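[1] Return atomic coordinates for the entry below.
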Amino acid sequence: MVVVVDIRLNRYSKVYNEQEPIRGTVIISSKTDLRHDGIILSMDGHVNLQLSSKTVGIFEAFYQSVKPIQLLSYQIELGKSGKLTAGITELPFEFPLRSRNNRVLYETYHGVFINVQYSLKCEVKRSFLIGTSMSKSLEFIVEYGNNSAAPSNPSLTELITPAEMKRIDFEMVSEAGSKLGVFKAHGHIDSVVCPITKPFTGEIIIEKSEYPVKSVELQLVRVETTGCAEGYAKDASEIQTIQIGEGNVCRGLPIPIFMIFPRLFSCPTVCTTNFKIEFEANVVVILTNDFFKSENFPIKITRF
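    Below you'll find the model as predicted:
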């Protein structure tokens, strides 16, 4: 007997803000009558934390205490024990997207050591006498809305100073005799406080280079911190690298810095007592002798 269980949301993008209703339909297809012991639909949201393997030995007690943080949990019964007739059965549902116990619904984020995920799961229960239970899961995306509490979180507001809202100038210099030889470049970043819906922008100008330039690159790096009373572990990992200049670029020519923040792999900066999600940008100039010069910018990502 072939049975297909599917979950379809009314919103094609699967993107929701807090307080919005999540509506959809559970579709069960069966070629024959289907006996079951109940149809349950649950909605869960949680933050999964883990440590990198290099820190397990250092924080072994901490490693055991890293537990998921539950942000929301709801469950409804779509059907009582009984029988579904052959064919297609549609069961509409609606959930309120509200946190419990004053939790903040952080934005969906897929990282290396931190994951913030929200999902729906439908289970068609069946006893071992009539067959095996069937289930279907579907992830949906949560973003901060105008009425969300998270963007006005004081811990995030304290990170943003008026100076960071303005243009940030930088210089990249090395003298003769160094591995880079004579090298001089300068540029600017338009702002290190970046709305996630807008590009990260600026420019770099290479004035002098004793060795030919091989590549000019822009890197986006996530810095994830997990911790509790036993200690904290901080790990940085690359999200994406974009080449903004190829080969021995012209001297004195402005090279635009332009990067779109990738969906799911980046989110507004989060700072809590148990975990932090922060970001950095690196402007890197690689020379033909495979040495490089880089400039690092800690950035704060916001939704608005």
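[2] Every contact and neighbour count from this point should use C-alpha atoms.
    Will do.
[3] Neighbours of residue 35, how many?
    Neighbour count of residue 35, defined by other CA atoms under 10 Å: 17.
[4] Same question for residue 123.
    In terms of burial, residue 123 registers 18 neighbours under the definition other CA under 10 Å.
[5] Name the residues of the helix or strand containing it that come out as buried.
    Secondary structure from DSSP states H and E places residue 123 in strand 114-124. Within strand 114-124, the residues that qualify as buried by neighbour count (16 or more other CA atoms under 10 Å) are 114, 115, 116, 117, 118, 120, 121, 122, 123, 124.
[6] For the comparison step, fold the sequence that follows:
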Amino acid sequence: KKSQEIRTSGRIGSGTTEVPFSMNLKQHGEENLERFYETFHGADINIQYLVTVDIMRGYLHKSLSATVEFIVETDKADLLERPVSPEMVVFYITQDTQRHPLLPELKSGKMSTQCSLLDPITGELTVEASSVPIHSIDIHLLRMESILLGEKIISETSLIQTTQMEMSVAT
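    Next up is the predicted model:
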């Protein structure tokens, strides 16, 4: 918890008074022991940052207070401290993930395992042959939340986004 006094006590005239302020979360040239994670609202886990403003009005008057959430996004330059090449992972769609038999067909793809929230998630899907016509391909983005509770790991999966690609065959 950090506190910062904006203005010393005294009387404020009637009418609207604006008091500008700013706070640095990271001090340049100073060792930062605290790590700031991106704001996250999950089903079981939340990471949020709040600004609380307290106005002390003396002994005879009740203090005023307000709290507002603000969003923290990781600076792209701070994502990786050392250069790491984006790794592409290869995946295969196997028979147990399909309703129709694959026969000798091969469906595979690859996608990057590291991405920024500011950039699109990229990858590719290869269908070499299909005994059944493909009308569309659905890509689901899932978030997996895990928490250690005693000696058990409890996980929950949430659907974040679904993208459907319509397929058309030129005749």
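[7] TM-score for this pair?
    The TM-score (TM-score structural alignment, normalised by the length of structure 2) is 0.69; 164 aligned residues with a CA RMSD of 3.8 Å.
[8] re earlier: next, the mean deviation of the following helix or strand past the strand holding residue 123 of structure 1 compared to structure 2.
    Sequence-wise, the next helix or strand beyond strand 114-124 of structure 1 is strand 134-142, with elements assigned using DSSP H and E. Between strand 134-142 of structure 1 and the aligned residues of structure 2, the post-superposition mean distance stands at 2.7 Å (mean CA distance after the TM-score superposition for structure 1).
[9] and strand 134-142 of structure 1, how far from the chain's centre?
    In terms of CA atoms, centre = their mean, to the nearest Å, the centre of strand 134-142 of structure 1 is set 17 Å apart from its chain centre.
[10] what's that strand packed up against?
    Helices and strands touching strand 134-142 of structure 1, by 3 or more CA pairs under 8 Å, 6 or more residues apart in numbering; DSSP states H and E, are strand 3-9, strand 15-16, strand 114-124.
[11] what comes up buried for the helix or strand following it?
    For strand 134-142 of structure 1, the succeeding helix or strand toward the C-terminus, using DSSP H and E, is helix 154-157. When neighbours are counted by 16+ other CA under 10 Å, the buried residues of helix 154-157 of structure 1 are found to be residue 156.
[12] one step back: is it possible to get CSV of the helices and strands packed on strand 134-142 of structure 1 that adds distance to residue 259 of structure 1?
    As requested, those are arranged in CSV below (distance: least, CA to CA, whole Å):
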stretch, distance to residue 259 of structure 1
strand 3-9, 31
strand 15-16, 22
strand 114-124, 23
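[13] Figure out which of those is closest to residue 90 of structure 1.
    With distances scored as CA to CA, the stretch of these nearest to residue 90 of structure 1 is strand 3-9 (9.7 Å).
[14] Between the buried residues of strand 114-124 of structure 1, which sits nearest residue 72 of structure 1?
    Proximity of the buried residues of strand 114-124 of structure 1 to residue 72 of structure 1, judged by CA to CA, is greatest for residue 118, which lies at 8.6 Å.
[15] And that closest one, what's its match in structure 2?
    Superposed on structure 2 with TM-score structural alignment, residue 118 of structure 1 falls opposite residue 49.
[16] what separates that match from residue 69 of structure 2, distance-wise?
    Taking CA to CA, to the nearest Å as the measure, residue 49 of structure 2 and residue 69 of structure 2 are separated by 6 Å.
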